[in-house]
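> Fold the following for me, if possible:
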Amino acid sequence: MRASERVYSSLKDDILAWRLTPGTELSEVDQAMRLGVSRTPLREALARLSAEGLATPGRGRTLVVSDLSPGDLRHLYELREALETQAARLAARRRSAEVFARLRTRFADATALLDGTDPERTRYYELVADLDRAVDDAMASPYLHRSLATVRTHAARARRLSRDNPARLEQAAHEHLLIVQAILDGDETLAAQATAVHLRMSLATILASLAAAPTEGAPEPPSAGVPS
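Here you go, the predicted structure:
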């Protein structure tokens, strides 16, 4: 792996996991020392993060980790809804019934993955990721796929703002099941509507969690949160 790719992946992971919080200065000197690289691959990595909107200009020529204010989150979810409802429509139109039948069976049992034996909800989030991949494959739209990849990066970061909410997690599992069933049935309208409802509920939960967070200092989100 090239040094710039390794640095990019490391910084991106730190931003998504909130180890580098909004407003953190991404000093070339400091980050090069921390990651043990020269400034050339670091600059390449920072340029990619800037292009993706994960880093923005700070004072002088320094980049900082981009903000995620309530306004930013609303704009993000407006775009998610536009893209993901269209993805759901196309998936319902072009889906493989076999793939979504298997997902329906897995989501029907999804609440068992939230019984507390897996505090990180790793298996549940893997199931959600499998649904995303299945929708991406079914919609067969490379341009939409690329746009969704960028939006989902920011969504993964936003999700970490939410506090642990078992009731919301279970409700989200039911919402995902409805989306899967609509796609399996080839019902484009219901697939899009169910996706929109899920995203709006997710945004409401994140905003409520953000409003309840301490007003001073960086947020300390749990490792789980709510599904995107």
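
> alpha carbons only for contacts and neighbour counts from here, please
Will do.

> right, and residue 184 touches residue 101 too?
Yes: with contact defined as CA atoms under 8 Å, residue 184 reaches residue 101; the gap is 6.6 Å.

> let's see this one next to it:
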Amino acid sequence: MRAGERAYQALRADIVEWRLSPGQVLGEVELSERLGISRTPVREALSRLTADGLTEPHNGRGVVVATISAEDVRSLYEFRDSLDCRAAELAARRGNPEVFRALAADLRRAVDGLTSDDDPDHVSYYELVQRMDAAIDEAAANPFLRQAQAGVRLHLARVRKLSKSDPQRLASAADEHQRIAQAIADGDPALAIATTRVHLSNALQHALNTKELAPVRPAAS
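Just a heads-up that it's a prediction; the model follows:
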């Protein structure tokens, strides 16, 4: 793997996992020393992260980790409503019921695991959510929808981690995902849309109540 790709993946993971905080300055010299590579691949990685919207220019020179405001989260979930509900509907019409029955069973078990201390970082739950996202993409069988989802999920992964310190919300989210999976397994498009919309509404409200969000940006004059 090229040094620029390694740097990009490492920094992207640090941002998504909140190991790098919004507003934190990302200096090329410091990053090249930490990652053990030259400044050129670091610069390449930072350019890609800025194109992704995960970093932003800082006072005309250098970059910082992009902030996430309540306005950003609302916009993200407005877009998700269109994409996720349509994907769930198509998956219910086209998907393999057995795949989603298995996911629903795993999600039911995940509810209990999220209230224990066995997996404090909830890695297994987030992996299960990624499995469900991939299964819905495959079942929906729409390459344009899949492409649109890819960009949204990069930012969604970051927002989802706002629930990491709230096992009760994670357990509720797992239950909501289980209901979506079951509706798809049952081949019920209307219920798949409804359960997806309930999950999105609950996830949005929880995200808006977290202290990590930045203040709403002032309107441009």
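
> Quick check: neighbours shared by residue 184 and residue 101 of structure 1?
In terms of CA atoms under 8 Å, 6 or more residues apart in numbering, residue 184 of structure 1 and residue 101 are not both contacted by any residue.

> out of the two, which sits in the busier spot?
Neighbour count, other CA atoms under 10 Å: between residue 184 of structure 1 and residue 101, residue 184 has more, with 25 against 16.

> Okay, the more buried one and residue 135 of structure 1: tell me how far apart.
Plainly put, residue 184 of structure 1 is 11 Å away from residue 135 of structure 1 if you go by CA to CA, to the nearest Å.

> what sits in contact with each of these two?
residue 95.

> need the next SSE after the longest helix along structure 2, C-terminal direction.
Using DSSP state H, we find that the single longest helix of structure 2 is helix 70-94. The first helix or strand that comes after helix 70-94 of structure 2 along the chain, using DSSP states H and E, is helix 97-114.

> Would you mind getting the average deviation of that next one from structure 1?
By mean CA distance after the TM-score superposition for structure 1, the fitted helix 97-114 of structure 2 averages 2.1 Å away from its aligned residues in structure 1.

> elements contacting the helix or strand following that helix?
Next along the chain after helix 97-114 of structure 2, taking DSSP H and E as the criterion, comes helix 123-140. Applying 3 or more CA pairs under 8 Å, 6 or more residues apart in numbering; DSSP states H and E, one finds that helix 123-140 of structure 2 contacts helix 70-94, helix 97-114, helix 167-185.

> These: which one's closest to residue 43 of structure 2?
Among those, helix 70-94 comes nearest to residue 43 of structure 2, with 25.9 Å by CA to CA.

> And the residue nearest the centre of structure 1, how close does it get to residue 208 of structure 1?
Geometric centre of structure 1, nearest residue: residue 156, 2.4 Å, by CA atoms, centre = their mean. Counting by CA to CA, the separation of residue 156 of structure 1 from residue 208 of structure 1 is 17 Å.

> do the same with residue 4 of structure 1
Using CA to CA, which is the criterion applied here, residue 4 of structure 1 is 37 Å from residue 208 of structure 1.

> These two: which has the busier surroundings?
Using other CA under 10 Å as the criterion, residue 4 of structure 1 and residue 208 rank with residue 4 on top: 20 against 15.

> Isn't that one up against residue 44?
Yes: using CA under 8 Å, residue 4 of structure 1 makes contact with residue 44 at a distance of 6.0 Å.

> count of residues packed around residue 181 of structure 2?
Neighbour count for residue 181 of structure 2, taken as other CA under 10 Å: 30.

> who's in contact with it?
Residue 181 of structure 2 neighbours (CA under 8 Å, 6+ apart): 100, 101, 103, 104, 132, 192.

> Any idea how many residues pack against the closest residue to the fourth one other than its chain neighbours?
The shortest distance from residue 104 of structure 2 to any non-neighbouring residue, by CA to CA, 6 or more residues apart in numbering, is to residue 178 (4.7 Å). Taking other CA under 10 Å as the neighbour definition, residue 178 of structure 2 ends up with a count of 26.

> cool, and residue 129 of structure 2?
By other CA under 10 Å, the residues close to residue 129 of structure 2 number 16.

> Likewise for the one 4 residues further on?
Residue 133 of structure 2 sits with 18 neighbouring residues when counted by other CA under 10 Å.

> Could you list which residues are in contact with it?
Per CA under 8 Å, 6+ apart, neighbours of residue 133 of structure 2: none.
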